[in-house]
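> whatever this is, show me its structure:
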Amino acid sequence: MKKKILVVDDSEPILELASTMLKLLGYEPIKASTGVEALKALKMEKPAMALLDVILPDMDGFKICQHIRSNTELAEMPVFMVSAKKTTEDMERGQKAGANEYVTKPFKSAEMAQLIKKYIGD
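This next block holds a predicted model:
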């Protein structure tokens, strides 16, 4: 059974690109373009991992990450913040929210693939 990875981004091209990459790596992407969709998907799909954009229309990725960490069923799930925001302050906010990694856009697919495998395997 393929491991599910939640991908949250409000940019349709980035959502599609990340989903295609995950499919090629043998994972099942679960797509969400808002925080509300992400929270629903977390509850319904129980993914193995989440890739969260920081800037979303309704709530930021940090809040979603905090929600994951405060939920006993999801707390151990690896979470990557994936953002164009590259400041030290943003990266520190990601760490404080509980993110395992902070990946800046544009990211290289090979590097992302290595990180994902490091956390959840094939």
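> rest of the way, CA atoms for contacts and neighbours
Noted.
> for the residue most central in space within the chain, give me its contacts.
With distances taken as C-alpha atoms, centre = their mean, residue 51 lies nearest the centre of the chain, 1.0 Å away. Contacts for residue 51 (C-alpha atoms under 8 Å, 6 or more residues apart in numbering) come out as 5, 6, 7, 8, 79, 80, 81, 82.
> do the same with residue 18
Contacts of residue 18 by C-alpha under 8 Å, 6+ apart are residue 7.
> roughly how far apart are it and residue 100?
18 Å (C-alpha to C-alpha, to the nearest Å).
> would you do the same for the sequence below? I want to compare the two.
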Amino acid sequence: MAYRILLMDDEPAICEITGILLKKLGYDPTIAVTGEEALAEYKKGRENGNPYDVIILDLTIPGGMGGREVISIIRESDPDVKVLVSSGDLSDPAIISYADYGFSGVLAKPYNKVGLDQAIKSVLSS
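Below is the predicted model:
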């Protein structure tokens, strides 16, 4: 059975391309464009007994709930969840000290198919 991946990103092109890459890598992706949508999908998966194996959260969602806010809410109910933080700003404290913010690993933008797969596999094996 394919690992279920929840991706939250506000950029349509990133959502589309990453969704395609995830499918090609053999994962089962779900895409959310807002923090609220990601939380709703996450909750639905848990309630259905089909939780996500890895969640990828964009750190910054302009005018909305970004990765920092989403991870803090998810961690309250699921301390063992595997969550990658994704950003192009590698100087952000949540990237540098990702574990302090509740993240399991970092997916630096721009990423490619190999980098995406490696990041997912590294948190799955941890």
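> thinking again about what came up before, quick check, nearest of the contacts of residue 51 of the first structure to residue 114 of the first structure?
Each of the contacts of residue 51 of the first structure was scored against residue 114 of the first structure by C-alpha to C-alpha, and residue 80 proved nearest at 12.8 Å.
> I'd guessed that closest one sits against residue 99; true?
Yes. If you go by C-alpha atoms under 8 Å, residue 80 of the first structure and residue 99 touch, sitting 5.6 Å apart.
> most neighbours among the contacts of residue 51 of the first structure, which one is it?
In terms of neighbours by other C-alpha atoms under 10 Å, those top out with residue 8 at 30 neighbours.
> got the contact list for the equivalent of that residue over in the second structure?
Aligned counterpart of residue 8 of the first structure in the second structure: residue 8 (TM-score structural alignment). By C-alpha under 8 Å, 6+ apart, residue 8 of the second structure lies in contact with 15, 31, 32, 33, 34, 35, 38, 55, 56, 57, 58.
> so who does the fourth one touch?
In this case it means residue 33 of the second structure. Residue 33 of the second structure touches 8, 9, 10, 11, 12, 15, counting by C-alpha under 8 Å, 6+ apart.
> and what of the first one?
Residues touching residue 15 of the second structure, when contacts are defined by C-alpha under 8 Å, 6+ apart, comprise 7, 8, 9, 31, 33.
> can you tell me the element it falls in?
helix 12-24 (DSSP states H and E).
> for that helix, which positions count as buried?
14, 15, 18, 19, 21, 22 (16 or more other C-alpha atoms under 10 Å).
> for stretch 56-71 of the second structure, same thing?
Going by neighbour count (16+ other C-alpha under 10 Å), the buried part of stretch 56-71 of the second structure is 56, 57, 58, 59, 60, 61, 65, 66, 67, 68, 70, 71.
> and it, how far apart are its ends?
Note: stretch 56-71 of the second structure ends 10 Å apart using C-alpha to C-alpha.
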